[in-house]
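>>> Using only what follows, build the 3D model:
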Amino acid sequence: MYSGNFEIKKRSSFILACAGVGKRMQLDYPKQFFEYQGKPLFLSPLLCAEKSEYVQEIIIASQEEYVEYIIKLCQEEGVHKLKCVVVGGKERQDSIYAALKKVGEKMDYVIIQDAVRPFCKERYLREAYEVLQEGYAGAVVGVAVKDTVKQISEESLVQETLNRNILFAAHTPQAFPKDILREAYKKAYEDKFLGTDDSSLVERLGYSVKIIKGDYDNIKVTTPEDLKMLNR
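Take a look at the predicted model:
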């Protein structure tokens, strides 16, 4: 397969983190199943992966009670790359680790995507692939911080004003060579380390991770206010 003159030599597994509870959304069901334009939120990034030449298999991590529903919906929507739906854990990290164990041995890279970031773009997957091909241990989509950021104490006192010119907000997708990501997850559990994203697990081992400049519309639906952004 080709993208212009760029030959795809490596195979990638796409993990969709779809096991969140979403208490802050004030819904009586997980936020990834909230319907946007008549479809659940998680379906949008899923179809992005399905259509991408940079993805060869898809693994979804979700709650046990939604596994059959997800499989049925994938069949209805023509998602042929789905390998399996695994049952997630208490933390997001647990869910990704469960999915990581199912990644095919023929896969070279792993791409991780939040189910509640509905505006995943093909270029993110392409650019992540290209970064890994350059030899980096990770690729993270992110955007420059617009606001002035203050570091504060436990008493809410300002300790320092950080240089926003070197600050980026990390999004997904995030991509890594399979073996490096497995190593990072194994070490995190050995050290009882809980990261806020997948890249933090890789970074702490000293590997180089590169930022891909994303778009500000690549929002994560976390609170009811975020729903307003879906219709912009």
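
>>> contacts, neighbours, all on C-alpha from now
OK.

>>> you'd agree Lys178 is up against Val110?
Yes: using C-alpha atoms under 8 Å, Lys178 is in contact with Val110, at 5.4 Å.

>>> Excluding chain neighbours, what is closest to Lys10?
Distances taken as C-alpha to C-alpha, 6 or more residues apart in numbering put Asp108 closest to Lys10, at 5.8 Å, once the chain neighbours are dropped.

>>> roughly how far apart are that neighbour and Gln63?
Computed as C-alpha to C-alpha, to the nearest Å, the Asp108 to Gln63 distance reads 27 Å.

>>> Also this sequence, please, to line up against the first:
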Amino acid sequence: MNKIKQPDPSHFWAVVPAAGIGQRMKGKRPKQYLEIRGKLLIEHTIERLLAFPLLEKIVVVLGQEDMCGPELAIMQHEKIVLAPGGRERAYSVLNGLHLLSTDYHVQKQDWVMVHDAARPCIRQCDLYQLTKLLSGHAVGGLLGVPVTDTIKRTSKQAIITDTLDRSVLWHAQTPQMFRFGLLIGALEKAMDEQVTITDEASAVEYAGFRPLMVEGHNDNMKVTQGADLALASLYIDQQAKQLGER
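Alright, predicted model coming up:
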């Protein structure tokens, strides 16, 4: 394999918010601790990030009453550090960012990736593509895939009001990667002003910046429903076969 050259003089860090309880799964365990192909969901996800050599540290944000996560063998890796979760995702991400700032003196122009713990199928090629295309970018961006279905807008009474132009619509994914100082400022602004945000990009947009969309792959799915486990397992198997691991 050819040696990968770092595409940006800044350093790269990651935050994995994993403090959620997975309400949509309706299970006894948070979804990140469900098993796929002999490993926990979160183990698959963290392994993918650990395999990406540009990352210096990966902050895994766990629920404050989580007794399982800290005991996992993978959490003992030298690149992994743990942070306590907040009451919402944005607060959990902020906790991870504050830890990086305090303990590792991360610079404002450094890059930080935020990746969902429930996306275990992220490809290395997509991580490289994200860092390559954002190299030199002042703001940052995120992985996503173009919308292929016809999208309808409806009223609250489920009456169709119009059809959206799908040629300009994307499904947002993670990682979402931004300049460290910009992201922490955007999240703090949104929290201070009590604005509801659904991902890091929406906080950055609210702060007046315009992130770049980077095309990824459909198999970078988020496990949110019980049926998603089987599909994620299938994708992991297919990816392993493509890499010649099995």
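
>>> For the two chains, what TM-score is obtained?
Put the two chains on top of each other and the TM-score (TM-score structural alignment, normalised by the length of structure 1) is 0.91; 228 aligned residues with a C-alpha RMSD of 1.9 Å.

>>> coming back round to it: and Asp108 and Gln63 of structure 1? Which one has more around it.
More crowded of Asp108 of structure 1 and Gln63, by other C-alpha atoms under 10 Å: Gln63, with 19 against 16.

>>> Identify the residues contacting that one.
By C-alpha atoms under 8 Å, 6 or more residues apart in numbering, the contact set of Gln63 of structure 1 is Cys18, Ala19, Val87, Gly88.

>>> could you pull out the strands for structure 1?
2-3, 6-7, 12-18, 35-36, 39-40, 57-62, 82-87, 109-114, 138-144, 149-152, 158-162, 168-177, 209-213 (DSSP state E).

>>> Now mean neighbour count and distance to Val221 of structure 1 too, for those strands, in JSON lines please.
What follows is the strands of structure 1, written out as JSON lines (neighbours: other C-alpha atoms under 10 Å; distance: least, C-alpha to C-alpha, whole Å):
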{"stretch": "strand 2-3", "mean neighbour count": "10", "distance to Val221 of structure 1": "31"}
{"stretch": "strand 6-7", "mean neighbour count": "9", "distance to Val221 of structure 1": "34"}
{"stretch": "strand 12-18", "mean neighbour count": "28", "distance to Val221 of structure 1": "12"}
{"stretch": "strand 35-36", "mean neighbour count": "14", "distance to Val221 of structure 1": "11"}
{"stretch": "strand 39-40", "mean neighbour count": "14", "distance to Val221 of structure 1": "12"}
{"stretch": "strand 57-62", "mean neighbour count": "26", "distance to Val221 of structure 1": "17"}
{"stretch": "strand 82-87", "mean neighbour count": "20", "distance to Val221 of structure 1": "22"}
{"stretch": "strand 109-114", "mean neighbour count": "25", "distance to Val221 of structure 1": "10"}
{"stretch": "strand 138-144", "mean neighbour count": "23", "distance to Val221 of structure 1": "16"}
{"stretch": "strand 149-152", "mean neighbour count": "12", "distance to Val221 of structure 1": "22"}
{"stretch": "strand 158-162", "mean neighbour count": "11", "distance to Val221 of structure 1": "26"}
{"stretch": "strand 168-177", "mean neighbour count": "23", "distance to Val221 of structure 1": "12"}
{"stretch": "strand 209-213", "mean neighbour count": "19", "distance to Val221 of structure 1": "20"}
